[in-house]
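[1] Here is a sequence with its predicted model. Questions after.
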Amino acid sequence: MEVFLQQLINGLTLGSIYGLIAIGYTMVFGIIGMVNFAHGDVFMLSAFIALMLFVVLTQLLGMTSIPLAFVIVLIGAMVLTALWNWAIERVAYRPLRGSFRLAPLISAIGMSIFLSNFVQVVQGPRNKTIPPMFDKVIHLTTGGTYDVTLSLKQILIVLVTAVLLAGFWYLVQKTSLGRAQRACEQDRRMAALLGIDVDRTISLTFVIGAALAAVAGVLYMSYYGVVNFSDGFIPGVKAFTAAVLGGIGSLPGAVLGGLLIGLIEVFWSAYFSSDYKDVAAFSILALTLIFMPSGLLGRPEIEKV
C-alpha cells in the first residue's frame, strides 16, 4: 500500500507537468486546427531560460531568497518564452495559414529541429544542473517497510497546475478574449466578418500556450534539477499524447490526459519493467481512441459543408 500511495503522488506530479504542456497543444489545435510540434521544444527552451535567470539572480547578483528568486524566474521565463512563441507564430506559421494543410505541420517540425539545435549549440550537449530548491519533505507514513513522502516541490507543482487550469478555463469561458477564441474555433472567416481580429487572437493563443509551457519548464527544472537540449522531444510527445487522450480541444481534457499519462508511467515503472512504460502509455492511448475516437472529454468534430 505504501508503494501505491508514493507512486500515486509521483504520478500526479509528473502528470501535472504533462498537463500544462498539453494545454498549449490543445489551445492551438482548437483554434487553427494545427498541431504545433515545436511546442515541446518551446517547453525545453523555457527550462533553459529559467536556468539562466536563476544563475544570474543567485550567483551574479547574490540573491539568497530562493522563493523570491523562484517567483522572478517564473515571471521572467513566462515573458521571454511568450515572446519567443509570438515570434515563431509570426515567422513560421502565419505566412502558411492559407496554404495546404501539411505546410504548417512541416514548418512546425522544422522549427522544432531549429530550436533543439539552437539550444545545443548555445548551451552545449551536456546536462545543466541547478542547486536544489524546496527540498523539504513531509513524511506521510513512517515506521513501515516503505516511507511515503511528499515534497514541497510536488505540492507546488500540483497546486500551480490546478490554479492555472481554473484561471484559463475562466479566461476562455468568461472573457472577451475567450469568446474571440471560441468564435475563431468555430469559423475564423465568420469571426473576422463580425469584427474579431483573428490574427491577434491566434497570436495571443500562442503567447498563452508558451506561458503555460514556461511554467511547466520552470517546474520541471526545479523538480528534476537538471535540463538538457533533448528534453523537449519526449515530454512534448507525451504532452501531445495527453492532449489527444483527454480530447484535443478541451482544456480539462488536456490536464486529465496528462494526469493519466503520468500515472500510467509511474505505476508501470513501479510494478512492471520501466523499459516499457512508454509502450504502456501509448497502448492506452490507442485503446482509448479505438473506442472513443474524440478522446475522454473531446467533442466529435462536425464537418462543415
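    Alright, I've got the coordinates.
[2] all contacts plus neighbour counts: C-alpha atoms, from now on.
    Fine.
[3] Now tell me what touches stretch 286-298 from outside.
    Under the criterion Cα atoms under 8 Å, 6 or more residues apart in numbering, residues 244-250, 252-253, 300-301 lie in contact with stretch 286-298.
[4] With stretch 9-18 instead?
    Contacts for stretch 9-18 (Cα under 8 Å, 6+ apart): 150, 154, 157-158, 161, 216, 219-220, 235, 238-239, 242, 255, 257-267.
[5] Select from these every entry located in strands.
    The strands in this structure, assigned by DSSP state E, contain residue 150 from those.
[6] Could you give the number of residues near residue 237?
    Residue 237 has 17 neighbours, counted by other Cα atoms under 10 Å.
[7] second one coming, line it up with the first:
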Amino acid sequence: MSGYLLQQLVNGLTLGSLYALVAIGFSLIYGVVRLVNFAHGDLMMIGAFSTLGLVAVGEVAWAFVPLLVMAGGFAAGGVIERLAFRSLRGAPMITGFIVTLSASVAIQNLGLMILGAQPRNFGFPSVFRERLALGPVNIAVIDLAIPAATLLLAGAVVLFVQRTRLGIAMRAVSENAVAARLMGISLNRAVLAAFGLGGALAAIAGLFWGGKFGQIDPLMGFVPGLKAFVATIIGGVGSVPGAVLGGYILGFAEVAFVGFMPSEYSGYRDAFVFALLILILLLRPQGLFGREEEERA
C-alpha cells in the first residue's frame, strides 16, 4: 500500500506540474489585461506539434528543441494578442469571453484541417523512459523531469516579473494601466510580454504532455487548458505562486479521486474537477492568494 500511495503522489506531482505551467500563463495574462484567454490551452497543441515537426526534420538536437518550442509558443501567444485581444482593451468582460472562445475553436479547427483528427504517436528521448528505483516504486525519469522543469520555469518567471524593467512594467500595468501609460510605460509591450511568456509556458507544457502520455492530437489542449484555469482560480487569478500551488492542488486532487475511489467512478474525474471549482468559488472566490477588488469597467 505504501508503494501504491507513493506512486499516486508522484502522479499527482507530475500532473499538477503540467497544470501549473499553463496556469501561470492564465495568471500573467489576466493580471495585465483583466481578461481570461480561453485560447491559451490550445497553445499546448501548438507546442506539442511543433516538437513533432522539429523531431521529424531530424537536424535539430533534442537539447535545443525545448528552447525552440518555447520561442514558437512566445510567437503564437503574441499573434493571438495582436489579432484577437488588442482591439478588446476596455471592452466588457463578456466580449472578451466570447472572442477568446471563438479563437480557441478557430485554432482547434485549423489544427484539424491541417493536421487531421488522427492522434499521433509522440516520440521522446529514451532516457526519459528509463525508470529509477525509489524505495518501493520505480519512477520514470520524465516524472521527475517535469516537476523540476516546472519549478525552475516558475522561479524564472517570478524573478523576471520582480527584477527586470519589463517585468516591473507589467506589474505597473496590472496595478493601473492609465497611470502606467502616463509614466511612459508602453502598454502594448507589457501586454505582448504577458501573452508571449504565457504562450511559451503553455507550449513547453504541450511538449511535456506528449512526452508523458505518448500521444497528441489537435484537440489535446482544450480540456487541460480548462483545468489549468480551474487551478488558476484555486490559487488566485493574477498570482504566479498561487497558479503553481493551484496546479499542484488540482493535480493531487484529481489523481487521488481516480486512484482511491472505486474504479466505476474514475470516468467522472472531469466532473470532480469542476465541482471543486464551484466549491472554491462559493467558499473563497478570490482564491488562496488572490485579493478582493472591484471589477474594472
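    Received, thanks. Everything numeric in this text was worked out from a predicted model, so none of it was measured.
[8] Do you know the score for how well these two fit?
    Once the chains are laid over each other, their TM-score by TM-score structural alignment, normalised by the length of structure 2 reads 0.93; 291 aligned residues with a Cα RMSD of 1.6 Å.
[9] sorry, back to before: want to throw the contacts of stretch 286-298 of structure 1 into a markdown table with secondary structure and neighbour count?
    Formatted as a markdown table, these follow (DSSP: H, G, I helix; E, B strand; the rest coil; neighbours: other Cα atoms under 10 Å):
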| residue | secondary structure | neighbour count |
| --- | --- | --- |
| 244 | helix | 28 |
| 245 | helix | 31 |
| 246 | helix | 31 |
| 247 | coil | 27 |
| 248 | coil | 31 |
| 249 | coil | 26 |
| 250 | coil | 23 |
| 252 | helix | 20 |
| 253 | helix | 25 |
| 300 | coil | 11 |
| 301 | coil | 7 |
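[10] Which pair of these spans the longest distance?
    By the measure Cα to Cα, 252 and 301 form the most distant pair in these, at 17.5 Å.
[11] Could you report the neighbour count for the residue mapped onto residue 293 of structure 1 from structure 2?
    Here residue 293 of structure 1 is matched to residue 285 in structure 2, going by TM-score structural alignment. When neighbours are defined as other Cα under 10 Å, residue 285 of structure 2 has 18 of them.
[12] Quick check: residue 285 of structure 2 is in a helix.
    No - judged by DSSP: H, G, I helix; E, B strand; the rest coil, residue 285 of structure 2 forms no part of a helix; its state is coil.
[13] which stretches of structure 1 form strands?
    Under DSSP E, structure 1 gives strands at 128-129, 137-141, 148-151, 226-227.
[14] Compile these into CSV and extend it with columns for distance to residue 188 of structure 1 and mean neighbour count.
    Shown next, in CSV, are the strands of structure 1 (distance: least, Cα to Cα, whole Å; neighbours: other Cα atoms under 10 Å):
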stretch, distance to residue 188 of structure 1, mean neighbour count
strand 128-129, 43, 14
strand 137-141, 49, 12
strand 148-151, 45, 17
strand 226-227, 38, 20
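[15] Mind checking the ones you listed for the one nearest to residue 104 of structure 1?
    strand 226-227 (28.3 Å).
[16] Return the distance of that closest one from the chain's centre.
    16 Å (Cα atoms, centre = their mean, to the nearest Å).
[17] Could you do stretch 156-171 of structure 2 as well?
    With Cα atoms, centre = their mean, you get 19 Å for stretch 156-171 of structure 2.
[18] same question, stretch 31-44 of structure 1
    10 Å.
[19] Show residues contacting it.
    Taking Cα under 8 Å, 6+ apart as the rule, stretch 31-44 of structure 1 contacts 21, 24-25, 28-29, 81, 85, 104-105, 108-109, 111-113, 115-116, 181-182, 184-186, 202, 210, 213-214, 216-217, 227-233, 235-237, 239.
[20] of these, buried ones?
    21, 24-25, 28-29, 81, 85, 104-105, 108, 111-112, 115-116, 181-182, 184-186, 202, 210, 213-214, 216-217, 227-233, 235-237, 239 (16 or more other Cα atoms under 10 Å).
[21] now the helices for the stretch 201-305 of structure 1?
    Listed in chain order, the helices of the stretch 201-305 of structure 1 (DSSP state H, counting those that start in this stretch) span residues 233-246, 251-271, 277-291.
[22] In TSV: those, plus distance to residue 40 of structure 1.
    Shown next, in TSV, are these (distance: least, Cα to Cα, whole Å):
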stretch	distance to residue 40 of structure 1
helix 233-246	4
helix 251-271	14
helix 277-291	17
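[23] Looking at the ones you listed, which is nearest to residue 56 of structure 1?
    Nearest to residue 56 of structure 1 among the helices of the stretch 201-305 of structure 1 is helix 233-246 (26.4 Å), distances taken as Cα to Cα.
[24] All the helices of the stretch 51-200 of structure 1, residue numbers only.
    Under DSSP H, counting those that start in this stretch, the stretch 51-200 of structure 1 gives helices at 66-88, 102-123, 152-174, 176-186, 188-193, 198-224.
[25] Give me whichever of those is most buried.
    Most buried of the helices of the stretch 51-200 of structure 1 by mean neighbour count (mean count of other Cα atoms under 10 Å) is helix 198-224; its value is a mean of 24.
[26] Just give me the mean distance for it relative to structure 2.
    Here the mean offset of helix 198-224 of structure 1 against structure 2 after fitting is 0.8 Å, by mean Cα distance after the TM-score superposition for structure 1.
[27] Ok, stretch 277-289 of structure 1 next?
    With mean Cα distance after the TM-score superposition for structure 1, stretch 277-289 of structure 1 departs from structure 2 by a mean of 2.2 Å once superposed.
[28] what would the helices of the stretch 51-200 of structure 1 look like in TSV with distance to residue 273 of structure 1?
    Putting the helices of the stretch 51-200 of structure 1 into TSV (distance: least, Cα to Cα, whole Å) gives the following:
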stretch	distance to residue 273 of structure 1
helix 66-88	35
helix 102-123	30
helix 152-174	24
helix 176-186	42
helix 188-193	47
helix 198-224	21
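[29] got a list of what residue 107 of structure 1 touches?
    By Cα under 8 Å, 6+ apart, the neighbours of residue 107 of structure 1 are 92-93.
[30] corresponding residue for it in structure 2?
    Aligned partner of residue 107 of structure 1 by TM-score structural alignment: residue 99.
[31] can you check residue 182 of structure 1 too?
    By TM-score structural alignment, residue 182 of structure 1 lines up with residue 171.
[32] contacting residues for that match?
    Taking Cα under 8 Å, 6+ apart, one finds 32, 161 in contact with residue 171 of structure 2.
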